[in-house]
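Undergrad: Sequence isn't available, so here's the structure alone:
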């Protein structure tokens, strides 16, 4: 998805739980009937592992004939990971990919040296009212892979491990958790999971990765006596084994993290790079039409007005 201006996320209150380093409360922004809550990057925490951008999309209810329409736009130096809770998005890119993503599946698009794509509601989906919600993350690529070939892979819901126990259901999107491994391949150590808990159920978050966080999607979770409602990103300190419990009813959270990145990253619009001059080149390339086009989609998002890049690093 294309970067849109948004207010900086806000920090949460100081907590009693020593395992939690930072609480980030994203601020909602209405993008024309479609609400987005951005948790990363923030002023205090720009990355968690390789995750440099974290958006909760929706939930949005579209009337008949309406839907999401993100026109073709470019990316470099990152991979986009799109995961839906509800609805459907049609992905088209400059590699010629055209595929719909539905709940429980993963679209992983690796930009490398450059790719363009669009995200829209399909014509068939617009024939009825539709609910759309999910998470889109940007994952910074290691320096050795920033200029690699662009690529796209789709993993259906039936390909991603689904682990269940009494009151606990975990879909492992990427990486390792609870003794299982996702088939998703990435050039950096990362993990992402969709965890659903019945009321009163609990689950561990092991210290398999140095950097870990939890995003509360719905319900209330309790960690070491502290409770957290929906729409908060909890960043944990390294090394501690965390146990979370659903309080006051069922809860759904997204788990994310990985190893620290190999240095800071610069962000400008939809571009991520370890080198600011590379972002300048990408800006010039998009303005001059040097990115490959998305087939059968003549629209595009123009380059925004000039602004200073943002440097993303660990605190």
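TA: Yes, it's here. Source: prediction; values computed, not measured. Numbering: from 1, shown residues only.
Undergrad: Please make it C-alpha for all contacts and neighbour counts, starting now.
TA: OK.
Undergrad: which SS state does residue 171 fall under?
TA: Taking DSSP: H, G, I helix; E, B strand; the rest coil as the rule, one finds residue 171 in the strand state.
Undergrad: what does residue 123 give?
TA: Going by three-state DSSP: residue 123 is coil.
Undergrad: quick one: it and residue 60, what's the gap?
TA: Counting by Cα to Cα, to the nearest Å, the separation of residue 123 from residue 60 is 17 Å.
Undergrad: which of those two has more neighbours?
TA: Legend: neighbour count by other Cα atoms under 10 Å for residue 123 and residue 60, higher for residue 60 (19 against 12).
Undergrad: so that one is in which element?
TA: strand 51-62 (DSSP states H and E).
Undergrad: Give me the contacts around that strand.
TA: Identification of contacts with strand 51-62 by Cα atoms under 8 Å, 6 or more residues apart in numbering yields 33-41, 46-47, 129-140, 256-257, 312.
Undergrad: got the end-to-end distance for stretch 238-245?
TA: 20 Å.
Undergrad: what about versus this one:
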């Protein structure tokens, strides 16, 4: 018996089609030869559960003379989640962490009251062509956790639950999905699942989460007879059962969402907070050099943007 029970979608099933609240096409930018698509936040939607930021990195081929070199920069009020499909990134932060992120690993950095980090291509990856592909998302912290001490955690790919059955492959990155629970610990009810669906096969996206979305990484997703291409974000209405069917080439998607925060969030540059005053304070702290430095990466930093 499949652990992915659920009926196939019916073409023209209007109630299921209506379950799509927003369709978002990310805006694209080029950062040092790496194409990045930003799906959240947008004018249509600021948050999905705790997710306030959703970036698709690549897929891209970095040439021998190219590298990822994101200089030290600050964060407050959020957790960053870095998750790669291909390539490697070296993370350093002001806690003294130094960690190479590899495909399938979960790099979770909780900024709380403030942290500084850098993201660069590892030394052994420079000087030759290599591919890079992944996601970076931000989880806004609940009100009572916004000012906690910063924390870093890293979970290797082998520690995450994997499920495979009848053309469906899933890795539970955060939360619970179809009876499997990720060991990654976060502060609110969160779902984040890496899902591959073989051509013509179907998988459910249950209605148990208050807010849910699906990002199509590759291939074509079919929902209630409607076809959706890659690099589109679908935000679903609460309470509706969803069935995702793969098109002729199959599809690779990320399911994500969770409980609504229950209060609004302000976002400016790398700062997230329920308070505009707290963001102004963080600006001044960075401008005046009161954030901690990143050991081993002290020579450079990203200046505070103007305006």
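TA: Structure received. In this text the structure is predicted, and so the values were computed from the model without any measurement.
Undergrad: Show me what the helix or strand that the strand holding residue 60 of structure 1 is followed by is in contact with.
TA: Reading on from strand 51-62 of structure 1 to the C-terminus, the next helix or strand found by DSSP H and E is strand 69-75. Around strand 69-75 of structure 1, the neighbours that count as contacts under Cα under 8 Å, 6+ apart are 1-2, 93, 111, 114-121, 270-272, 286, 291, 294, 297, 299-302.
Undergrad: how far apart are the helix or strand just after strand 69-75 of structure 1 and its match in structure 2?
TA: Counting by DSSP H and E, the next helix or strand C-terminal to strand 69-75 of structure 1 is strand 78-86. Its matched residues in structure 2 lie on average 0.5 Å from strand 78-86 of structure 1 after superposition (mean Cα distance after the TM-score superposition for structure 1).
Undergrad: Now do the helix or strand following strand 78-86 of structure 1 and strand 78-86, the angle between them.
TA: The first helix or strand that comes after strand 78-86 of structure 1 along the chain, using DSSP H and E, is strand 89-93. Angle between the axes of strand 89-93 of structure 1 and strand 78-86 is 160 degrees (criterion: axes from the mean of the first three to the mean of the last three Cα atoms, to 10 degrees).
Undergrad: Where in structure 2 does strand 89-93 of structure 1 align, residue-wise?
TA: Mapping strand 89-93 of structure 1 onto structure 2 (TM-score structural alignment) gives residues 89-93.
Undergrad: And the helices in structure 1, which stretches?
TA: Taking DSSP state H, the helices of structure 1 run over residues 276-287.
Undergrad: Name the residue closest to the centre of it, please.
TA: residue 137 (1.6 Å; Cα atoms, centre = their mean).
Undergrad: Trace that residue over to structure 2, please.
TA: Taking TM-score structural alignment, residue 137 of structure 1 has residue 137 as its aligned residue in structure 2.
Undergrad: and residue 88 of structure 2, how many neighbours does it have?
TA: Residue 88 of structure 2 has 22 neighbouring residues, counting by other Cα under 10 Å.
Undergrad: contacting residues around the closest residue in space to it that isn't next to it in sequence?
TA: Distance criterion Cα to Cα, 6 or more residues apart in numbering; nearest residue to residue 88 of structure 2, sequence neighbours excluded, is residue 102 at 5.0 Å. By Cα under 8 Å, 6+ apart, the contact set of residue 102 of structure 2 is 84, 86, 87, 88, 89.
Undergrad: got TSV for those residues, with distance to residue 160 of structure 2 too?
TA: Shown next, in TSV, are the contacts of residue 102 of structure 2 (distance: Cα to Cα, whole Å):
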residue	distance to residue 160 of structure 2
84	14
86	17
87	19
88	18
89	19
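Undergrad: Highest neighbour count among the residues you listed?
TA: residue 89 (24 neighbours).
Undergrad: I'd say it and residue 124 touch.
TA: No. Using Cα atoms under 8 Å, residue 89 of structure 2 is not in contact with residue 124, being 10.8 Å away.
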